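Participant: My questions are about this predicted structure, shown below with the sequence.
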Amino acid sequence: MKKLFIWLTAILMAVGLGILVPGPASATTSYCGLVWGSMSKSDNTFSKASVTNVRTGQHYCFDRMVVDLDGPAAGYTVRYVPQVIQDGSGFPVPVRGGARLQVTVNAPAYNPDSGQPTYNPANQAELSNVSNYQTFRQVAWAGSFEGYTNIGVGVRARLPFRVFTLDGPGSGSRLVLDVAHFW
């Protein structure tokens, strides 16, 4: 009877430890439940909206860049590139980080009728201070030419990202880029 009690105790302890000890992570496990990829993302729609602001924010699982527009959301192309290039001139835009995202918004940063700027960054090399961000290393202006606006985003490494648009505030809209902190 004593041996049975010892064996039963040993089995219960082994089962209990098996429940308390986590198993190995699988290849399908994602960081923070994010299942984004790092391939190019685009929406080819156009709008009469203009870019009015670029801002950034930090979240628990990702860093975020928001491009504000003064009308309905425009299309975009976001992709990793070896070097961010200015549209029109073809000049490289230096961007810090282990990887670079070129964000092209299908909207100008000027009024198409008057040619007056709707967004004129004070410091084109640093659109937003991202010095303490986990993923972003730099957000740089790459110009606005023939109805397109380009922004270079330097990131720590080639990490998964997502892009989407939101309506508002008011009659405006926003293009949102989220880049995960980890895979």
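Facilitator: Looks like it arrived, so ask away.
Participant: alpha carbons only for contacts and neighbour counts from here, please
Facilitator: Fine.
Participant: Can you check which strand is longest in this structure?
Facilitator: strand 136-145 (DSSP state E).
Participant: Just the residues contacting it, thanks.
Facilitator: Strand 136-145 is touched from outside by 63, 84-88, 93, 95-97, 108-110, 121, 124-131, 149-156, with contacts defined as C-alpha atoms under 8 Å, 6 or more residues apart in numbering.
Participant: That one: which residues count as buried?
Facilitator: 136, 137, 138, 139, 140, 141, 142, 143, 144, 145 (16 or more other C-alpha atoms under 10 Å).
Participant: Give me the angle between the helix or strand following it and strand 136-145.
Facilitator: Following strand 136-145 in sequence order, the next helix or strand is strand 148-155 (DSSP states H and E). If you take axes from the mean of the first three to the mean of the last three C-alpha atoms, to 10 degrees, strand 148-155 sits at 170 degrees to strand 136-145.
Participant: Now do strand 148-155: which elements does it pack against?
Facilitator: The contact analysis (3 or more C-alpha pairs under 8 Å, 6 or more residues apart in numbering; DSSP states H and E) places strand 148-155 against strand 99-105, strand 136-145.
Participant: Let's have the ones you listed in a markdown table, adding distance to residue 9.
Facilitator: Below are the helices and strands packed on strand 148-155 laid out as a markdown table (distance: least, C-alpha to C-alpha, whole Å):
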| stretch | distance to residue 9 |
| --- | --- |
| strand 99-105 | 55 |
| strand 136-145 | 53 |
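Participant: a helix runs through residue 6, doesn't it?
Facilitator: Yes: using DSSP: H, G, I helix; E, B strand; the rest coil, the assignment for residue 6 is a helix.
Participant: Second structure follows, compare the two:
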Amino acid sequence: MHARLRQFVALASGALLAACLSFAAPASAATTATAATAQTQTPLVVNARWGGHATYDRIVIDTQGYVPTVTVTPVPQLIYDGSGKPVPLAGKYFLEIRLNPAAAHTDAGESTYQGPRLQKIYLSKLKGLALTGDFEGYVTFGAAFDTLPYYRAYALHSPERFVVDIAH
């Protein structure tokens, strides 16, 4: 008799456990889907700013969502992505900062970017900054310098932003 009771309790426990797992699965699947959706939404570029420090100048690009992949590349001149026209920033050396995937506008076409589009800057190294493109998942900035820039680039979080430090 005790063997039958143990068998019944084991079967009932197994059925109860299976029922609980089947109810829990959709909730965890929804959580995973929500996390995946948040990461796959295109991050928005909302601002660019700069500052001078004792041993370096800093460029900060603020994003909403997450910091996308960013490449910082020395280029011989700055050009606007859409037109191919030169960016009117004085300098001998230039860096292109390209974020992808990223956008500086909403799906409805409204700008999310509140920073400068073309700005002369009078810091030790940094002489200018321009938003040079917002097209097909790429947002591009150009930075101008009078001397060869030695830089370090990295992402920071909470709030989300990308930083380029240029040594003096």
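Facilitator: Perfect, thanks for sending it. Note that the structure is predicted; figures quoted are calculated from it, not measured.
Participant: returning to that earlier point: so which of the contacts of strand 136-145 of the first structure belong to helices?
Facilitator: In this view, the contacts of strand 136-145 of the first structure have no member that belongs to helices under DSSP state H.
Participant: Is it possible to mark the buried ones in those residues?
Facilitator: 63, 84-87, 93, 95-97, 108-110, 121, 125, 127-128, 130, 149-156.
Participant: quick one on the thing from earlier: possible to save the buried residues of strand 136-145 of the first structure as CSV with distance to residue 51 of the first structure?
Facilitator: Listed next are those as CSV, based on distance: C-alpha to C-alpha, whole Å:
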residue, distance to residue 51 of the first structure
136, 21
137, 22
138, 19
139, 15
140, 15
141, 12
142, 13
143, 11
144, 9
145, 12
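Participant: Please tell me I have it right and residue 106 of the second structure contacts residue 112.
Facilitator: Yes: Residue 106 of the second structure lies in contact with residue 112 (C-alpha atoms under 8 Å); the separation is 6.6 Å.
Participant: overlap in contacts of those two?
Facilitator: residue 44.
Participant: Looking at these two, which is more packed in?
Facilitator: residue 112 (16 against 12; other C-alpha atoms under 10 Å).
Participant: For residue 54 of the second structure, what is the corresponding residue in the first structure?
Facilitator: Aligned counterpart of residue 54 of the second structure in the first structure: residue 60 (TM-score structural alignment).
Participant: Residue range in the second structure corresponding to the longest strand of the first structure, please.
Facilitator: Going by TM-score structural alignment: strand 136-145 of the first structure matches residues 126-135.
Participant: mean per-residue distance, that stretch to the first structure?
Facilitator: When the first structure is overlaid, stretch 126-135 of the second structure sits 1.1 Å from its aligned residues on average, using mean C-alpha distance after the TM-score superposition for the first structure.
Participant: counterpart of residue 89 of the first structure in the second structure?
Facilitator: So residue 89 of the first structure corresponds to residue 83, using TM-score structural alignment.
Participant: Tell me the spacing between that match and residue 142 of the second structure.
Facilitator: As judged by C-alpha to C-alpha, to the nearest Å, residue 83 of the second structure and residue 142 of the second structure stand 15 Å apart.
Participant: Please apply the same query to residue 34 of the second structure.
Facilitator: Distance from residue 34 of the second structure to residue 142 of the second structure, by C-alpha to C-alpha: 35 Å.
Participant: Identify the residue nearest the geometric centre of the second structure.
Facilitator: By C-alpha atoms, centre = their mean, the second structure has its centre lying nearest to residue 67, at 2.1 Å.
Participant: Report the contact partners of the aligned partner of that residue in the first structure.
Facilitator: When the first structure is aligned by TM-score structural alignment, residue 67 of the second structure is paired with residue 73. Contact partners of residue 73 of the first structure, counting by C-alpha under 8 Å, 6+ apart, are 47, 49, 165, 166, 167, 172, 173, 174, 175.
Participant: which SSE is the third one in?
Facilitator: Pointing back at residue 165 of the first structure there. Going by DSSP H and E, residue 165 of the first structure is in strand 161-167.
Participant: what stretch of the second structure lies opposite that strand in the alignment?
Facilitator: Going by TM-score structural alignment: strand 161-167 of the first structure matches residues 151-157.
Participant: buried stuff in the matching stretch?
Facilitator: Buried-residue list, stretch 151-157 of the second structure, by 16+ other C-alpha under 10 Å: 153, 155.
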